[in-house]
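S.K.: heads up, no residue letters with this:
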């Protein structure tokens, strides 16, 4: 019976992001991106009127306050929404969190009057590209040498778009 506690499939809830989440978001962003954003940058973005986000937390964790499993930060202005950043813990591949976070951001964009959503993704990020394509995003443009990794290698950003209507 004790083995069930340790092998239980994690369960998550997606909730509205708050400024209290920014420190953990900064830590996760720094783990997943070559140039992480600090908590002050997240707070400043979140305080902007048109910016919103969601966090994923494990609901069946053995901790008092479950750690941040993932988040998405977006904004909507004049009918156009944009994913500013999204990150999921590396230890949770293919758990469906990216999918659920993106759906939450897309629904909120629509509720705010968004007609389309844009995002940028590293052209070498196969898992993210697969997710975005499954969600109906299509390549709308390319920015060569946009990203730089920790070793200084540069890669292109693909600009992707999806209609929300």
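M.R.: Structure received. The structure presented is a predicted model; accordingly, all values stated were derived computationally and were not measured.
S.K.: drop to CA atoms for contacts and neighbour counts, all remaining ones
M.R.: Will do.
S.K.: how about residue 17, what does it touch?
M.R.: Residue 17 sits next to 52-55 when contact means CA atoms under 8 Å, 6 or more residues apart in numbering.
S.K.: Quote the end-to-end distance of stretch 126-142.
M.R.: 16 Å (CA to CA, to the nearest Å).
S.K.: So what touches that stretch?
M.R.: 98-99, 121, 123, 156-162.
S.K.: Would you mind giving the contacts of residue 17 as JSON lines with neighbour count, distance to residue 32 and secondary structure added?
M.R.: Formatted as JSON lines, the contacts of residue 17 follow (neighbours: other CA atoms under 10 Å; distance: CA to CA, whole Å; DSSP: H, G, I helix; E, B strand; the rest coil):
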{"residue": "52", "neighbour count": "22", "distance to residue 32": "20", "secondary structure": "strand"}
{"residue": "53", "neighbour count": "24", "distance to residue 32": "18", "secondary structure": "strand"}
{"residue": "54", "neighbour count": "24", "distance to residue 32": "17", "secondary structure": "strand"}
{"residue": "55", "neighbour count": "25", "distance to residue 32": "15", "secondary structure": "strand"}
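S.K.: one more structure, for comparison:
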């Protein structure tokens, strides 16, 4: 796992369109997020995960403002589901939230994405509400989840059966 850079965007966009064909982020959205990641007053943190051949098989991003972290996106290639990669990506975002001195972390997840919800619950996130019609097209609701106390050390991704995640953007 390493910091996402501009030269990763072709591979990230390919994975983005495969996983989120109906509501994929644009290249400009990723550029905007990366612009907030590499300066002394950074409020963004984006990482990529690569397989043994160097291909990007996952990525994740966090925004932090006013002591609150927000998981912007976590994406894991389908061939990596069930490997713990989603947990490792989320763990990295939580480590960075601690570095950003966040006192809580929020996220949105599709109500029909039970795989991702189980992962977030394992990390201590709790449901706190819904955003009706948040995901378009399809008018799918988002479950809003909150982690109120950041763990000193995120759970180990080596727990048997710990799934990867393919959450839609927050």
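M.R.: The structure has been received and is ready for your questions. The structure presented is a predicted model; accordingly, all values stated were derived computationally and were not measured.
S.K.: Could I get the TM-score for this pair?
M.R.: Once superposed, the chains reach a TM-score of 0.82 (TM-score structural alignment, normalised by the length of the first structure), with 144 aligned residues with a CA RMSD of 1.3 Å.
S.K.: on that earlier part again, what two of the contacts of stretch 126-142 of the first structure have the greatest distance between them?
M.R.: Greatest spatial distance in those: 99 and 156, 23.1 Å, computed using CA to CA.
S.K.: Let's see the PyMOL selection covering just the buried ones among the contacts of stretch 126-142 of the first structure.
M.R.: Listed next is the PyMOL selection for buried residues among the contacts of stretch 126-142 of the first structure, using 16 or more other CA atoms under 10 Å:
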select buried, resi 98+121+123+156+157+158+159+160+161+162
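S.K.: For residue 74 of the first structure, give its distance to residue 135 of the first structure.
M.R.: To residue 135 of the first structure, residue 74 of the first structure is 16 Å away according to CA to CA.
S.K.: neighbour count winner among the two?
M.R.: Taking other CA atoms under 10 Å, residue 74 of the first structure and residue 135 do not tie; residue 74 has more neighbours (25 against 14).
S.K.: which position in the first structure aligns with residue 132 of the second structure?
M.R.: In the first structure, the residue paired with residue 132 of the second structure is residue 144, using TM-score structural alignment.
S.K.: Which of the three states applies to that match?
M.R.: Here residue 144 of the first structure takes the strand state, with states given by DSSP: H, G, I helix; E, B strand; the rest coil.
S.K.: Could you report the neighbour count for it?
M.R.: Residues near residue 144 of the first structure, counting by other CA under 10 Å, number 13.
S.K.: tell me which element the nearest residue to it once chain neighbours are set aside is part of?
M.R.: Closest residue to residue 144 of the first structure apart from its sequence neighbours, by CA to CA, 6 or more residues apart in numbering: residue 156 at 4.2 Å. Residue 156 of the first structure is part of strand 154-163, with elements assigned from DSSP states H and E.
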